[in-house]
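Student: build me a structure from this.
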Amino acid sequence: MPDLLGRKFTANEPNRVYVGDMYLPACDRGGKNMYLATVIDAYSRKLAGYALADHMRVSLVIDALAHAHGVRGSLDGAIFHSDRGSVYTSQAFRNYCSSLGVRQPMGAVGTSADNALAESFNAL
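Tutor: Below is the predicted model of the structure:
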């Protein structure tokens, strides 16, 4: 899906535009790296959902969006913007977004500025 945000990471109301990313925070659990997937509300700039796991499989980002769905309620009609990482382009994640009524635009390949809100949130 094309980039619907065009680097304008704003929303006129909460629960309409979300951005997400996955990264490796500086933590270790029994010798294993832990990966964090985040879902950020573009209106409030607050964390709406997250998941933490010792893997980077698609279930991690599905769990993060499921957490946002559980906390925020219906995501029907919302936008979830991400980079073009393999977990976000996977058929499983696309199907999950579709089941929630979530549109899934993405930034360009290799352009972190196209997902700047999520990238800067994870830099904290």
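Student: C-alpha only now, for contacts and for neighbours.
Tutor: Will do.
Student: grab the nearest non-local neighbour of the spatially most central residue of the chain.
Tutor: In the chain, the C-alpha nearest the mean C-alpha coordinate belongs to residue 20, at 2.0 Å (C-alpha atoms, centre = their mean). The shortest distance from residue 20 to any residue other than its chain neighbours is 4.6 Å, reached at residue 39 (C-alpha to C-alpha, 6 or more residues apart in numbering).
Student: count the neighbours of the one you found for me.
Tutor: Counted by other C-alpha atoms under 10 Å, the residues lying close to residue 39 total 28.
Student: and the gap between it and residue 13?
Tutor: Noted for residue 39: a distance of 16 Å to residue 13, by C-alpha to C-alpha, to the nearest Å.
Student: report the secondary structure state of residue 14.
Tutor: Assigned by DSSP: H, G, I helix; E, B strand; the rest coil, the conformation of residue 14 is coil.
Student: tally of neighbours for it?
Tutor: Neighbourhood size, residue 14 [other C-alpha under 10 Å]: 15.
Student: which stretches in the chain count as helices?
Tutor: Applying DSSP state H to the chain gives helices spanning 58-72, 86-89, 91-100, 116-122.
Student: next, the structure of the following sequence, for comparison with the previous one:
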Amino acid sequence: MSEPYRYIHTEKANYPITLLCRVLHVARSSYYAWREGEAARRRRRAADDALAHEITVLHLASRRTYGVPRIHAELRRRGRRVNRKRIARVMGERDIRGVTRRKHRSLTRPDKKAKPAPDLIGRDFHADTPGTKLVGDITYLPTAEGWLYLACWLDLATREAAGYAMADHHRAELVVTALDMAYGRGNLQPG
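Tutor: Take a look at the predicted model:
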């Protein structure tokens, strides 16, 4: 959006500002507000560059492992009060990333010898009539008492849960119970 203002600023020696604003459909007051804010934008860019230098020093000192939370904590420990979102923005703009060591937990262990299951719906996730196409998934939720597993079947026509089941395990009977619930509601079509 600042391109018209920059153009007006460069051409104001050749044409009146009023004419340029009218031709570019820009309010004159907006141009003047942009011009007055240029100094503030320059100061903000300079402050971001200084912050980026501090972040880079900390990041290199950590052997490129610190991410936003640790950089934020280290800056606060050194007495520098900076918003965490600003640190994330500056690191994102300069492509500075930390290392994450979290392991992704998967509910399934693929059998390398097993033949892949056929795609029965052919990657077509649309259905015209309810009860003709169902898709299912299972997920896990952390609770104070341990993991809670949720199996859910969605009807692709209505995008509603046709059946679901919860348990403290993720064995096949959990998925079957959710499918029984969908069948028990009586809105599944044969086949």
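Student: what range in structure 1 does stretch 121-130 of structure 2 sit on?
Tutor: Stretch 121-130 of structure 2 falls opposite residues 5-14 of structure 1 when the two are matched by TM-score structural alignment.
Student: end-to-end on the matching stretch?
Tutor: From its first residue to its last, stretch 5-14 of structure 1 covers 16 Å (C-alpha to C-alpha).
Student: what segments of structure 2 are strands?
Tutor: Ranges of strands within structure 2 are 134-143, 146-155, 160-167, based on DSSP state E.
Student: same list (those) but as TSV, adding distance to residue 23 of structure 2.
Tutor: Putting the strands of structure 2 into TSV (distance: least, C-alpha to C-alpha, whole Å) gives the following:
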stretch	distance to residue 23 of structure 2
strand 134-143	56
strand 146-155	54
strand 160-167	52
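Student: which one of the ones you listed lies nearest to residue 40 of structure 2?
Tutor: strand 134-143 (46.2 Å; C-alpha to C-alpha).
Student: show me what the closest one is packed up against.
Tutor: Under the contact definition 3 or more C-alpha pairs under 8 Å, 6 or more residues apart in numbering; DSSP states H and E, strand 134-143 of structure 2 sits against strand 146-155.
Student: what's in contact with the strand it packs on?
Tutor: The list of residues contacting strand 146-155 of structure 2 from outside it, by C-alpha atoms under 8 Å, 6 or more residues apart in numbering, reads 130-142, 160-170, 174-175, 178-179, 182.
Student: what do you get for stretch 21-28 of structure 1?
Tutor: Against stretch 21-28 of structure 1 from outside (C-alpha under 8 Å, 6+ apart): 33-39, 61, 82-83, 118-119, 122.
Student: try 6 Å
Tutor: Contacts of stretch 21-28 of structure 1 with the rest of the structure, by C-alpha atoms under 6 Å, 6 or more residues apart in numbering, involve 35, 36, 37, 38, 118.
Student: between those residues, which is closest to residue 92 of structure 1?
Tutor: Set against residue 92 of structure 1, the nearest of the contacts of stretch 21-28 of structure 1 by C-alpha to C-alpha is residue 37 (15.8 Å).
Student: counterpart of that closest one over in structure 2?
Tutor: With TM-score structural alignment as the criterion, the equivalent of residue 37 of structure 1 in structure 2 is residue 151.
Student: how many other residues sit next to its match?
Tutor: Taking other C-alpha under 10 Å as the criterion, the count of residues near residue 151 of structure 2 is 23.
Student: from residue 181 of structure 2, how far out is it?
Tutor: With distances defined as C-alpha to C-alpha, the gap from residue 151 of structure 2 to residue 181 of structure 2 amounts to 11 Å.
Student: now do residue 168 of structure 2
Tutor: Relative to residue 181 of structure 2, residue 168 of structure 2 is positioned 18 Å away (criterion: C-alpha to C-alpha).
Student: likewise for residue 39 of structure 2?
Tutor: Shown here: residue 39 of structure 2 relative to residue 181 of structure 2, a distance of 65 Å by C-alpha to C-alpha.
Student: neighbour count winner among these two?
Tutor: When neighbours are counted by other C-alpha under 10 Å, residue 181 comes out ahead of the other of residue 39 of structure 2 and residue 181, with 17 against 11.
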